[in-house]
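Undergrad: Dropping a prediction and its sequence here:
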Amino acid sequence: MISQPALSVIRETLPAVGASIGEITPIFYERMFAARPDLESDLFNRGNQAQGEQQKALAGAIAAYASLLVSEDAPNIDAMMSRISNKHASLGITEDQYAIVYEHLFAAIAEVLGEAATPEVVDAWTAVYWDMADGLIAAEKNLYARFDVAPGDVWNELVVTSRNQESPTTVSLELAREDCAALPAAQPGQYLSVQVTLPDGAQQIRQYSLTRASNRTSWAVTVKAEPGCADSGVPAGEVSNFIHDNIFEGDTVRCSLPCGDLVVEESDEPLLLVSAGIGCTPIIGALNHLVQTESTRPVMVLHADESMASHAHRREMGQLVNQLPGAQMHHWYEQLGARTVTDTVHEGFIDLGEVPIAANAQVYLCGPPPFMNAVRRGLAVLDIPADNVHFEVFGPDTWSAAAEPVSA
């Protein structure tokens, strides 16, 4: 518990710290990686570091958590904490690593705030940090306990049993144990962390949604190649491109236990599954689960993509929907080419007004943040309760962007 005097200090200093957090977080990472270069090469996503996305995510999380402590109007951050703890568990984060972060984060705070970082201020913000850290540590221990493993012991060596080209830029990998033993139970919508050793020796890790995991004998993931864009400063995808070029049938891949909180709950309520681009992967995981459990609940599947050619798993999505008696599917393509518009194939950007959506639908949403925010605004116009909308963020959870207000 944080004392009332400390909360008063946090309330008074939150504007100043909040205004400086964007300056604090880059210095923090620079300090930490100088002291522990192994963390940069073998744990943190170097691409996100280069773009500043990880810094934004950390800044947003700290600001949101501090705001919650001192403001009655602060947004609920349970979803943020759940996403962070699941991501940490998929990386094998352990309790002792929070002390490393604390050391370098508070050195950065002292450097940026200077004389304003009085002992009273440092003590109050230390209490904020450890209150948040203790919540995450407890949640991560619970996630490890679900699999009956020691904290951090999440890694398995799996064999690629098949590789298929799903679109010009995406491949799917089927993974299984070499001894054919049963895999841990996974829930529809969860993901794996995959670690590869790059040519420079770095052991980089990325997360990939499970498109199939119900039978316990194999898992399937889909990996999209990312060429990058020099003009916009977006680096090429180190891990995804390495997998595309180097991982084939018979190769061994280091994978984590399944994690993630975009889990389709059992219910009779209508289900709305909305995706764009490679965001279709957790949706396919959900559809595979619904087919296996012979679900009869009403399901509406909406997918947006650049073109039919770029739509990964296009055929599989259609086949899965056709196996569900209560399911319908609509596509939107920015470039339809010579194809003609039909009742279920649309040209342009996704338009929720073109399809019937149940007022009590449970919505699962995945795609680029601008797409998700646009869909969430459309759902708000339709009076779909915000609590009914569940979404997955690929990459760092830049909370301020992902939680953009969705009022009409």
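TA: The structure has been received and is ready for your questions.
Undergrad: For the rest of this, base every contact and every neighbour count on C-alpha atoms.
TA: Noted.
Undergrad: So which residues of the stretch 151-300 of the chain form helices?
TA: Under the criterion DSSP state H, counting those that start in this stretch, helices of the stretch 151-300 of the chain are mapped to 238-246, 280-292.
Undergrad: Quick check: nearest residue in space to residue 406, chain neighbours excluded?
TA: residue 377 (4.5 Å; CA to CA, 6 or more residues apart in numbering).
Undergrad: which SS class is the one you found?
TA: Using DSSP: H, G, I helix; E, B strand; the rest coil, the structure places residue 377 in helix.
Undergrad: from what I can see it touches residue 389, true?
TA: No. Assessed by CA atoms under 8 Å, residue 377 is found out of contact with residue 389, at 11.1 Å.
Undergrad: Go through the helices of the stretch 151-300 of the chain and pick out the most buried.
TA: helix 280-292 (a mean of 24; mean count of other CA atoms under 10 Å).
Undergrad: this is the comparison structure:
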Amino acid sequence: MLTETQLQLIKATVPVLKEHGATITAHFYKRMFARHPELQNVFNLTHQKTGAQSRSLAASVLAYAEYLDQPGFLSGMVGRIAHKHASLEVLPEHYPIVGENLLAAIQEVLGEAATPEIIDAWGAAYGILADIMIGAEKSLYQAAPWEGFKAFTVVKKVQESAQIASLHLKPADGAPLAPFKPGQYVSIRIKTDSMPYTQIRQYSLSDAPGGDTLRISVKRELAPETDPTLEAGVLSNILHDHIQEGDTLDVHAPMGEFVLQERGRPVVLLAGGVGITPLLSMAKAAKESEVHLLQFVMKREDHAFREELQNLQQQNQKVKVTTFYTHLGANDVLGVDCQEMGLITTEKLLRYVPLDADFYYCGPVGFMQAIEGILDDLQVPANRRFFEAFGPTQDFKVGPERELHP
């Protein structure tokens, strides 16, 4: 339990966290990995190189500090992190290691400004948060259909577009598939001789529940042209180039809170690029709702699941699919290959979807920001917005004006 003095000390550090948070968290990871290199088997090392994980941790710490005395506003953030932790098999014994190194990083970066009273206050606050996370993750582990990582066989591999390939997975032991919720993801764990550490990545399940396989659809992550120091996605390229039908993969039980909720309203699904994967699962699983799926891709060769979506629309009159291309190829026909050209705007969105809907959106950062801005302009309430960010969340939007849960 925090004392009132400790609470006020933590609140008083919010401006400092805004200024130095990313520096503190970057130092934290460097410090922790130096003392516990085995934890590099759990963390995404690419996100460490780009700084994305440090920024995400800084954002979550800042949100926690701002709303420590109003925990109801933190429920969405806690739930999202708990599912991600559970997909990585984060365990209770990891929390003391994290706490020790985080407090030390605060002290080492801030120096004399981090008084013993401030460190004690943050130690108490971290203890409360650790207990909350451990409890939430325990519930997820107990409800999971299998423990840890389980061997699955790749029974089918399909090239969906120039950069996206689907892997259809069955339990290697022949056990029946456990159910999952449309929109959830699984973790894939891979270790090769060329990699110093085991690496884990999350991939959305791209088909509806109830089939005889789990399907993941993986985008090949190329090295960014803007930064030659960054490498191509390690696991995505292994899955594209080296994993074939008949191979086995270590697969974690499905996790994730970004799931379809049919609540008596129309459902709008906004998919940018590979963000189509969880939304396709939702579109195929919807039983009662009118579904409006808008798919945004660069060009024809990037148009994944084209025939599958056309068939879905023909088979289910409640599903309407609209495709946007950024670039129209020489042989592409507007109105046939795609219905719209260019980027999403408020006017284009209103042309195809009802405003009294629940909105689900997933895609690259720029796309997500554009959708957020449009929904703000249209005054769509936060409790009708659901989103999934691929990669570490850079801005945990919490508080009374951004609470995601109704």
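TA: Nice, I can see it. No experiment lies behind these values; they were computed from the predicted model shown.
Undergrad: that older thread, quick one: map the residue nearest to residue 406 of structure 1 onto structure 2.
TA: Using TM-score structural alignment, the partner of residue 377 of structure 1 in structure 2 is residue 373.
Undergrad: how many neighbours does its match have?
TA: 14 (other CA atoms under 10 Å).
Undergrad: next one: residue 200 of structure 1
TA: Neighbours around residue 200 of structure 1, by other CA under 10 Å: 7.
Undergrad: Please apply the same query to residue 13 of structure 2.
TA: With other CA under 10 Å as criterion, residue 13 of structure 2 counts 17.
Undergrad: And it? What does it align with in structure 1?
TA: In structure 1, residue 13 of structure 2 lands on residue 13 (TM-score structural alignment).
Undergrad: So that match: helix, strand or coil?
TA: Classified using three-state DSSP, residue 13 of structure 1 is helix.
Undergrad: Check the gap between it and residue 22 of structure 1 for me.
TA: From residue 13 of structure 1 across to residue 22 of structure 1, the span is 15 Å (CA to CA, to the nearest Å).
Undergrad: that older thread, would you convert the helices of the stretch 151-300 of structure 1 into a markdown table that also reports distance to residue 216 of structure 1?
TA: As requested, the helices of the stretch 151-300 of structure 1 are exported to a markdown table (distance: least, CA to CA, whole Å):
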| stretch | distance to residue 216 of structure 1 |
| --- | --- |
| helix 238-246 | 23 |
| helix 280-292 | 12 |
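Undergrad: which residue in structure 1 lines up with residue 236 of structure 2?
TA: By TM-score structural alignment, residue 236 of structure 2 lines up with residue 240.
Undergrad: Apologies, that question was intended for residue 114 of structure 2.
TA: So, by TM-score structural alignment, residue 114 of structure 2 is matched to residue 117.
Undergrad: can you pull the contacts of that match?
TA: 109, 110 (CA atoms under 8 Å, 6 or more residues apart in numbering).
Undergrad: just residue 315 of structure 1 next, same as before
TA: Counting by CA under 8 Å, 6+ apart, residue 315 of structure 1 makes contact with nothing.
Undergrad: What strand or helix carries it?
TA: helix 314-322 (DSSP states H and E).
Undergrad: Next, report how far that helix is displaced from the centre of its chain.
TA: 24 Å (CA atoms, centre = their mean, to the nearest Å).
Undergrad: once aligned to structure 2, how far is the very next helix or strand once past it on average?
TA: Next helix or strand after helix 314-322 of structure 1 toward the C-terminus (DSSP H and E): strand 327-333. For strand 327-333 of structure 1, the mean distance to aligned residues of structure 2 following superposition is 1.1 Å (mean CA distance after the TM-score superposition for structure 1).
Undergrad: what's the helix or strand just after strand 327-333 of structure 1 in contact with?
TA: Using DSSP H and E, the helix or strand that follows strand 327-333 of structure 1 in sequence is strand 345-347. Here strand 345-347 of structure 1 makes contact (CA under 8 Å, 6+ apart) with 330, 331, 332, 333, 334, 335, 336, 341.
Undergrad: Of the residues you listed, which pair is most distant in space?
TA: 330 and 335 (15.2 Å; CA to CA).
Undergrad: Pick out whichever of these two has more residues nearby.
TA: Neighbours were counted for residue 330 of structure 1 and for residue 335 using other CA under 10 Å; residue 330 has more, 19 against 16.
Undergrad: The counterpart of that one in structure 2 - nearest residue in space that isn't next to it in sequence?
TA: Aligning on TM-score structural alignment places residue 330 of structure 1 opposite residue 322 in structure 2. Excluding its sequence neighbours, the residue lying closest to residue 322 of structure 2 (CA to CA, 6+ apart) is residue 294, at 4.8 Å.
Undergrad: Which stretch of structure 1 lines up against the helix or strand hosting that neighbour?
TA: Assigned by DSSP H and E, residue 294 of structure 2 falls within strand 291-297. Alignment of strand 291-297 of structure 2 against structure 1: residues 299-305, by TM-score structural alignment.
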